[in-house]
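> Kindly generate the corresponding structure for this input.
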Amino acid sequence: MSNALFPNRPRVDAREKVLGTAKYGADFAIGDMLYAMQVPATVAKGQVTTLSIADAMRVPGVVRVLTATDFPPPPPAVPGASPPPPMIVTDITYRGQPVALVVAESIEAAIEGAEAIHPVYASVGFSSVVDAAGVANERAKDVVAGDANAKMANATMRHKAEYVSPAQHHNPMELLSTTAHWQGGVLTVYEGTQSTNLVKGVLMSNLRLDPEQVVVKSPQIGGGFGQKGSVQRQTTLIARAAMLLGRPVKMVVPRGQVFHNATFRPKSRHRIELGSDASGRISAIRYDVDHQASRSGQFGPDYHEHVPQMYGVADYLGTSADIRLDTQDPGYMRCPYPHPAAFAFESAVDELAFKLGEDPVEFRLKHKAEVDPLNGKPLSSTFLNDCIREGARRFGWDKRKSAPGSMRLPDGTQIGWGMGCGAYPVITHPSIATLRVRADGTSRFAVAGHEMGQGIRSMLEQVLIRDLAIDPAGLQLAIGDTSAAPQHTTAGSWGTASGAPVAAEAAAKLNLAMVDLMAGRRIVGNLHQQLAAIRRPYIEIEVSHVGPGQGSKELATLRAGGYAIAGPEYPAFTTFSYIAHFVEVHVEPRTRRVRVPRVVSVVDCGRVVSPRTAESQVRGGVVWGISAALREATDVDPRYGGWLNNDLADYYVAVNADIGEIDVGMIDKPDPLVNPLGVKGLGEVAMSGVSGAVANAIFHATGKRLREMPFRIEDLL
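Next up is the predicted model:
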């Protein structure tokens, strides 16, 4: 299996996306379609006591209104796992929870019917913010290495502070949607989801269906970022409506309802203490964090998943807690834990370096990690220092004046240069793939994976056309389809690390099968031409791939629709992806507005399979990190429990005018142990450390340390 560099080929799906011909979940039109709209609860906690549907049924075009009586009771939750999303129920646990579903001949009638329903509630007291009375503090298990307390007591220099990351919402361009069709005893669902197998499993459980009765298809996703990695609230509702009415049903969820029903990044508070020894290295870390959580959700406060390992600090004490209150479940949002953790930790590292009189680059370079302090295993590849050195070279860091406030433009604009680093666990998932090459010039590769815009099809094509003599124009990539191949969730940056190796193994196995088939015959031409010459219509193989330490048990879990990830701790090693960001900010002298004219980001993600999409991933992560630092926050109305700025008019995100030049570099060295291609993850790590770099640059520009995102103009007045 070759470890050579991959070429920078165009995206395989670029043309259809530019032309608008790519089909997303809501684009599938089925004859005799009905349309649906949810009725959201207007209380934050309580119970529906009366729900009259009479006014809704009088709206022309309304076919039916589904309420709690139309659904079987939710199945019992599995201990230690997230419960399946409930159907419509009368108990209200958060504002915006659906209490009814209106189904109509047109979307306009469905909306009018939903607006005609006014339930009566018995409301009770609720807590919707982390510092409200009535919240529950639920401590999680500590993360411990060495003796941080003893080392901290002997530290020659200490730094201690609290950093706050706000609640944020994903807001992908493609809204949540479900289209369901019940025909011949089979339920087919089209939906933009990162986890077709998970959707299938929950539909089977909620609606009491057998595996052969459910097919879920997600050919394209218009942005997911974790929001579409879990099963959405509307999925079971629409599927049930299609089964009851015997007609296809579609619903596209309005953005305001997406804010209230989909998962989100929870508010988190990070209290960090660092100690240094006489040599000026970090000798101890104490890190306590809590975040907002729903009353019964399972999104734990796992913010210690990269901080102990990144700089090789042997003495670490990490504590954490869920602050349980009355909201919908929070969940994964791009770089879910390392983004807020890296903002806090990289800010703290910079603050300690400043106290020690150390240059931020040189201080970090002192801390090359070789061993995972949590388990004593070697780190398989650690090119973080390579990222730092290359980033500093590209950025021109040697021209930086060290004193805060010492760099200015002629008009008085303050210039700040800051840096921040990030890491993300390298995770893999078993994959089972089928590869068929036909004599007619076409090929089909069916495998787990979901296309969220990150370029997974382009990555798979890169591997297959490099290793197989086939026509790229005739290659079909069947992903996101439970009827084509067993599907795992595509998240956590394991798409390439799981898909690229199985594609390479499939190509190698098919080439060997062709050698056997040809039996010594030499025929000029590609595989299609060779098959045609011997009058063989096609050749097909199946292949599977597992991560280090995995085997038949994990493959069986995948076939059954289960979850079988491995990493970052493997039997013989631990492995992470790394990145270093260098940021320049300009702070205007009168308005105090912050601009980011340039960023340099250098990443270690193992072997880069698709350079075109990899660079795009990093740029997207940098844009989001800037947006998180300067723009994004979702605000709760504590009086009523709902999200106040639940639209794109008031939920501010970075726009083109906010983003300057982003220079991306790749170390592109294969990881020697994680898989034969040496591929690690990229999509998540791209965002890790950006916001910390922005905060550090603002401090360098102004001398003012900002510890709560987003950073507002008033913070610098």
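> Please make it C-alpha for all contacts and neighbour counts, starting now.
OK.
> can you pull the buried residues of stretch 238-250?
238-243, 247-250 (16 or more other CA atoms under 10 Å).
> Which members of the residues you listed are the farthest-apart pair?
Met243 and Lys250 (12.5 Å; CA to CA).
> Out of the buried residues of stretch 238-250, which sit inside helices?
238-243 (DSSP state H).
> Could you dump those residues into JSON lines with distance to Val62 added?
As requested, these are exported to JSON lines (distance: CA to CA, whole Å):
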{"residue": "Ile238", "distance to Val62": "15"}
{"residue": "Ala239", "distance to Val62": "18"}
{"residue": "Arg240", "distance to Val62": "17"}
{"residue": "Ala241", "distance to Val62": "13"}
{"residue": "Ala242", "distance to Val62": "15"}
{"residue": "Met243", "distance to Val62": "17"}
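> Sequence B follows; please return its structure for comparison with A:
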Amino acid sequence: PPRLRLGADSSGRLLAAIHETRSQTSRHDLFASDYPSITARLYGIGDFRGTQHLTRTDVPTPGFMRAPFEHVSAFALESAVDEIAYATGRDPVALRLDNDTATDPVTGNPFSSRHLAECLRRGAAMFGWAARTAEPGSMRDEDGALVGWGVAAGAYRASAAPGVARLRADAEGRIAVDVTGHEMGQGLCTAVARTVALDLGVPADGIRVGLGDTRSAPQHLTAGSWGTATALAAVHAALRELRTRLGVPDEGPVDVAAAVAATGRPEVAVEAVTRAPGQSVQAVDRLNAGLSAPAGPEYRGFSAFSFVAHFAEVRVVVETGRVRVSRVVSVVDCGRVASPVTALSQIRGGVVWGIGATLREGSEPDARYGGFVNADLADYVVPVSSDIGRIEVAFIDEPDPLLNAPGVKGAGEIAFVGVAPAIANALHHATGRRHRRLPIRLEDIL
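Below you'll find the model as predicted:
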């Protein structure tokens, strides 16, 4: 059976871990899993063994959803870490800080950047963690509801892919940017426009951004939180080339109209092609063929991840077992934040999804035919606005020095990772009961 075993000394120092997973695939296809990739790396655990097993079942082939492996892996690991904290009499935040590492335990290479400790410290301060009493069931609201506070950390690989950016500047000061990447609501268009505007010192309303158009730039899959890191690396390189062609300094505001007019041409066009660190030119060939070619998290000489710390507060009505997540504080290390407004929306949206995955969402298989009986939003329960309390978000906003020139890492899928164990640990703090399965429903509380 799937299991996670965690060993520590009496001080709470994590010494060894075994993570054995079993996941399903269909009879006719394989859906490869990658569950131990973050459990092996979230802390400095010296001895780690991870095994993965696929079981063929009479169901459709699973598909990717947000953080498909990292979400459940974090639930397993961070629930166990919380148990270690209680078993050794340590504060859950302090124990995590003591087990932080600057080196990837899998490869032995340094992380390109890792500010998980700062995420935990800043989150604890924002949340008011110092006021927590450790004993389960020891905190109550004025109305008698049990109050629980929980914390959990998360990680998600910082991937990148080859990208092409084409910039055109005309004598009227207008700029057009066409780049590899797709806008799916994650805010990539805003991030590109903001990057150009800040670099050249021009208003954003004079910038046209083109995404997802193969007539303008080669395109491939945008997924796995590599879209922004891929697109902005290419845009940054194109901006450097544009400055060279215009004969202007490498930094500072640019009078684009005057600089283009000085060339004697109606417009100046440049192109930049970038690759993830260590990628060969064959990766660009795949891009030009419309095929994905992501790299990471292991690069030549370093490993790259985004990190997050979630703090959750739950209120449990004693008589009915009703659970409400009254507030969440999330602090994220995703490199330089290219677009603060859309990044904030990404994190809040990921937290909302995490609340749903923890307390509501679950597919119910049809034992007769292998399909799902709750395959629409009438029967698949998701959170509504009244289910969501206050969500506070902060960013470390420190550029990653190795992954790409802009210093950005993914901020989409990392938001989801760790929400479930933060809530589950808060439920234990409120009720004294541990939970091993998701979603955690009313019958699990009572």
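> what sits against the aligned partner of Gly227 of the second structure in the first structure?
Counting by TM-score structural alignment, Gly227 of the second structure corresponds to Gly495 in the first structure. The neighbours of Gly495 of the first structure, taking CA atoms under 8 Å, 6 or more residues apart in numbering as the test, are 428, 449, 456, 681.
> Apply 10 Å and report the result again.
The contact partners of Gly495 of the first structure, taken as CA atoms under 10 Å, 6 or more residues apart in numbering, are 427-429, 431, 448-451, 454-456, 459, 488-489, 680-683.
> ok now do the residue of the second structure positioned farthest from its centre, which residues does it touch?
Within the second structure, the residue lying farthest from the chain centre (CA atoms, centre = their mean) is Gly264, at 46.3 Å. By CA under 10 Å, 6+ apart, the contact set of Gly264 of the second structure is Ala171.
> Read off where stretch 159-169 of the second structure ends up in the first structure.
Against the first structure, stretch 159-169 of the second structure falls on residues 427-437 (TM-score structural alignment).
> do stretch 365-377 of the second structure as well
With TM-score structural alignment as the criterion, stretch 365-377 of the second structure aligns to 636-648.
> which of the residues in that stretch are buried?
Neighbour count says stretch 636-648 of the first structure has 636, 640-647 buried, by 16+ other CA under 10 Å.
> One more: stretch 24-42 of the second structure?
Neighbour count says stretch 24-42 of the second structure has 24-26, 31, 33, 35-42 buried, by 16+ other CA under 10 Å.
> follow-up on the earlier one: just flag the most distant two among the buried residues of stretch 636-648 of the first structure.
Taking CA to CA, no two of those sit farther apart than Tyr640 and Asp647, at 17.4 Å.
> mean deviation of the helix or strand containing Ala433 of the first structure from the second structure?
In this structure, Ala433 of the first structure sits in strand 431-438 according to DSSP states H and E. Overlaying the second structure shows strand 431-438 of the first structure at a mean distance of 1.1 Å from the equivalent residues (mean CA distance after the TM-score superposition for the first structure).
> Break down the stretch 201-350 of the second structure into its strands, ranges please.
207-211, 267-274, 298-299, 302-303, 305-316, 323-333 (DSSP state E, counting those that start in this stretch).
> Please enumerate the helices of the stretch 301-450 of the first structure.
307-310, 338-356, 360-365, 384-395 (DSSP state H, counting those that start in this stretch).
> Same list (the ones you listed) but as TSV, adding distance to Asp288 of the first structure.
TSV is the format used below for the helices of the stretch 301-450 of the first structure (distance: least, CA to CA, whole Å):
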stretch	distance to Asp288 of the first structure
helix 307-310	12
helix 338-356	11
helix 360-365	22
helix 384-395	25
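> For Gln617 of the first structure, which of those is the nearest?
helix 338-356 (15.1 Å).
> who does that closest one touch, helix- and strand-wise?
Contacts defined by 3 or more CA pairs under 10 Å, 6 or more residues apart in numbering; DSSP states H and E place helix 338-356 of the first structure against strand 157-165, strand 268-276, strand 282-293, helix 307-310, helix 360-365, strand 414-425, helix 611-630, helix 690-702.
> Fine by me, we can end here.
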